[in-house]
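Asks: A structural model of the following input is requested.
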Amino acid sequence: MTTANDFLMAGGTTSAKFPAIGTTVTGTIAREPEVQQQKDFQSGELKYWNDGKPMQQLMIVLATDERDPSVPDDDGERAVYVKGQMQKAVKEAIRKSSASGIAVGGTLTITYTADGEAKRGFNPPKVYTATYAPPSAATDFLNSGNSQEQQPAAPQAAPAPAAPAGVTPEALAALAQLTPEQKAALGIG
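Replies: Purely as a prediction, here's the structure:
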């Protein structure tokens, strides 16, 4: 679902492209995946099955290392539109990871591995493989909306050491508010 700020600040997310066999797109899931109706690539019209039901797809926005030098302020976010054979590959990757589903903070990698069999005069469908790594337990906790107000007051702790590379002060502050039992449950000391 599009949030008010996403709507207001959006300029559109660049689509991930899989132009040739061997192309891989990998990134961290940057926002909640969104189920949406497919559109015809040529006309932009919404697509429906023969029985009148809408054809659905899952849009997943990944924070990638990709940058297009011709696009000013390219932040590396790429939208992947999961449907058809790609949906099967992503579903299998999630199952193999033992995750219960896809989540913000998880890492998704999709690779275009082959062309399938062409049918009825259409181009051959692309065949994909995927891998998925769920977010860590600490990331799950921080993304779940838990805050100091929702948790019992933690005892005052000694000042925290300097943050390791890539850890934000906000994340450290949130972790500092955890009780020893919560830290143990997350596997952090």
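Asks: alpha carbons only for contacts and neighbour counts from here, please
Replies: OK.
Asks: what residues are up against the residue nearest to the spatial centre of the chain?
Replies: Central residue of the chain (CA atoms, centre = their mean): I29, 2.2 Å from the mean position. By CA atoms under 8 Å, 6 or more residues apart in numbering, the contact list for I29 reads I60, V61, L62, A63, A103, V104, G105, G106, T107, L108.
Asks: Let's see this one next, to set against the first:
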Amino acid sequence: MVGHIGGEEIWGSCDLFDTAVGMTLDWKIVGPTTLKRARSGPSQVYRTQAHLYGRGYANAGHRVEHVAIAYLPRGSVTLNDAIWWTEPYNETVAVKALERANRLHTNLAALAQVGTEVRDAWITNLDRADGCFECHRYSDKPAGLPRPGRSVCMTTWPASYPPPATPPVGPTPPSAAPTHKRKKQKMSQTTADQANQYLMGGGGGPTWKFDSEGVRKVGTIASPPTARQETEYDPNNPGGGAPKFFPSGDPIMGIVVEVQTDERDPSVDNDEGVRTLYLEGRRLKEATRAAVRAAGANGLEVGGKLDITLTHYDTPGDRRSGRNWTIVYTPAGNAALMGDQEVGGQPSAPATPPPVSAPAPASAPAPAPAAAAESPADKAKQLKGLGLSEEQIAAQLGLDTSVVQMLIAA
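Replies: Reported below is the predicted structural model:
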């Protein structure tokens, strides 16, 4: 399995995997035009496909060092005309492809809730891929689009993709492929800059600390959460430990949340009460996830309120033992409607639960139907009403800005 798209498992079928050198191999039986182009390297599609195969074998526990494509001449009588391409396996190429596919899925699912016409209008305005074999059949085909198979394949690479290695030309045998120790990827490129900024101490406010049992803090999310790779604890270099990975090689990711509080530290110049909350470690992330689900939300959002209590350690008084949490999350819309909503900081008094009446002798009434989940359009309009820009709303909901614009206009 290479990954997930929209919650569905994505599997691939590679032609060959060489366990001796740790290399995937994909056969392409091609005509003279594609064979000629292959001398300059594979298309973006073929290259991405090769690294997705590599990720599938890596996830299955195999050592993957290289990916390769063998272009076999369909119209030739000798394999001497074949082209061999290979480069070191780069997980980032596969991860970026899956991220792009999931982003498209999220955009399309959000627009489909408004209407298929809105969704299709957004699709129509997307850029066409070079060499598209289908768009010529539809009425929205751009003027001048050539017949299928007649346009030149993409020879430039998007900036978000790592550049391809210089391809060796000619029928190089697999056994001659160089051996390189694969470096694990630290994090997705989309969050690397932000995560490194937090990792090295730049940006954000002081850490929102929970350093003793029973500590309870309340704050309002001040900016869209960001992802960063978790690191091992290094007492000699706090915050600078080695990155954490799952056994599969995937990075273990945490969430960084900027929270507006009433806390003020005299030692911090111009302290405005913004604190940085690091959602790291299985228990804290699971407690937060459960709180978000209990609130009927899809995730943390700007304006939402977090009420967090470090209830106790597994071993009382031992800060090195496991921590146990109680978390209540109030989504932005509900938090804004609460008359006693705090801007942040410590609550003035703990909330008192409503009294529970004794059960009546008569049969209990049927339970009220669950409230329908907010649609992406409702959320976008709600965040717009709170003063967020379209770019901020897009970052919060994980959508493209163009999609947010269509949701707000719907």
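Asks: Please work out the TM-score for the two chains.
Replies: Comparison of the two superposed chains (TM-score structural alignment, normalised by the length of structure 1) gives a TM-score of 0.64, and 140 aligned residues with a CA RMSD of 2.9 Å.
Asks: nearest to I94 of structure 1, of the contacts of I29 of structure 1?
Replies: Set against I94 of structure 1, the nearest of the contacts of I29 of structure 1 by CA to CA is L108 (9.2 Å).
Asks: Looking for the alignment partner of that closest one in structure 2.
Replies: Residue pairing (TM-score structural alignment): L108 of structure 1 is matched to L306 of structure 2.
Asks: Cross-check the contact I'm expecting between that match and T220.
Replies: Yes: counting by CA atoms under 8 Å, L306 of structure 2 touches T220, with 6.3 Å between them.
Asks: Name the residue in the two with the higher neighbour count.
Replies: Neighbours per residue (other CA atoms under 10 Å) separate L306 of structure 2 from T220, with T220 holding more: 28 against 22.
Asks: Report whether I110 of structure 1 is found in a helix, as I expect.
Replies: No: assignment of I110 of structure 1 by DSSP: H, G, I helix; E, B strand; the rest coil gives strand, placing it outside any helix.
Asks: And for it, the neighbour number?
Replies: 22.
Asks: what does M23 of structure 2 align to in structure 1?
Replies: Aligned counterpart of M23 of structure 2 in structure 1: none (TM-score structural alignment).
Asks: Of all the helix elements in structure 2, which one is longest?
Replies: Ranked by residue count and defined by DSSP state H, the top helix of structure 2 is helix 91-114.
Asks: Could you tell me how many residues sit around T13 of structure 1?
Replies: Neighbourhood size, T13 of structure 1 [other CA under 10 Å]: 15.
Asks: To which residue of structure 2 is it aligned?
Replies: Residue correspondence to structure 2 (TM-score structural alignment): T13 of structure 1 is matched to G205.
Asks: Same question for L172 of structure 1.
Replies: Match for L172 of structure 1 (TM-score structural alignment): no aligned residue.
Asks: neighbours around L172 of structure 1, how many?
Replies: Neighbours around L172 of structure 1, by other CA under 10 Å: 15.
Asks: For T64 of structure 1, see how far away it is.
Replies: Using CA to CA, to the nearest Å, L172 of structure 1 is found at 24 Å from T64 of structure 1.
Asks: Now do the strands in structure 1.
Replies: Ranges of strands in structure 1, per DSSP state E, are 14-15, 24-29, 34-37, 56-63, 77-82, 107-115, 126-133.
Asks: Tell me which of those lies nearest to L142 of structure 1.
Replies: Using CA to CA, the strands of structure 1 put strand 24-29 closest to L142 of structure 1, at 14.8 Å.
Asks: Off-centre distance for that closest one?
Replies: How far strand 24-29 of structure 1 lies from its chain's middle: 8 Å, per CA atoms, centre = their mean, to the nearest Å.
Asks: got the buried residues for the longest helix along structure 1?
Replies: Assignment by DSSP H gives helix 84-96 as the longest helix of structure 1. Within helix 84-96 of structure 1, the residues scored as buried using 16 or more other CA atoms under 10 Å are M86, Q87, A89, V90, K91, A93, I94.
Asks: what do you get for stretch 240-253 of structure 2?
Replies: Neighbour counts using 16+ other CA under 10 Å place P243, K244, F245, G249, D250, P251, I252, M253 of stretch 240-253 of structure 2 among the buried residues.
Asks: ditto for stretch 307-316 of structure 2
Replies: Neighbour-count burial for stretch 307-316 of structure 2 [16+ other CA under 10 Å]: D307, I308, T309, L310, T311, H312, Y313.
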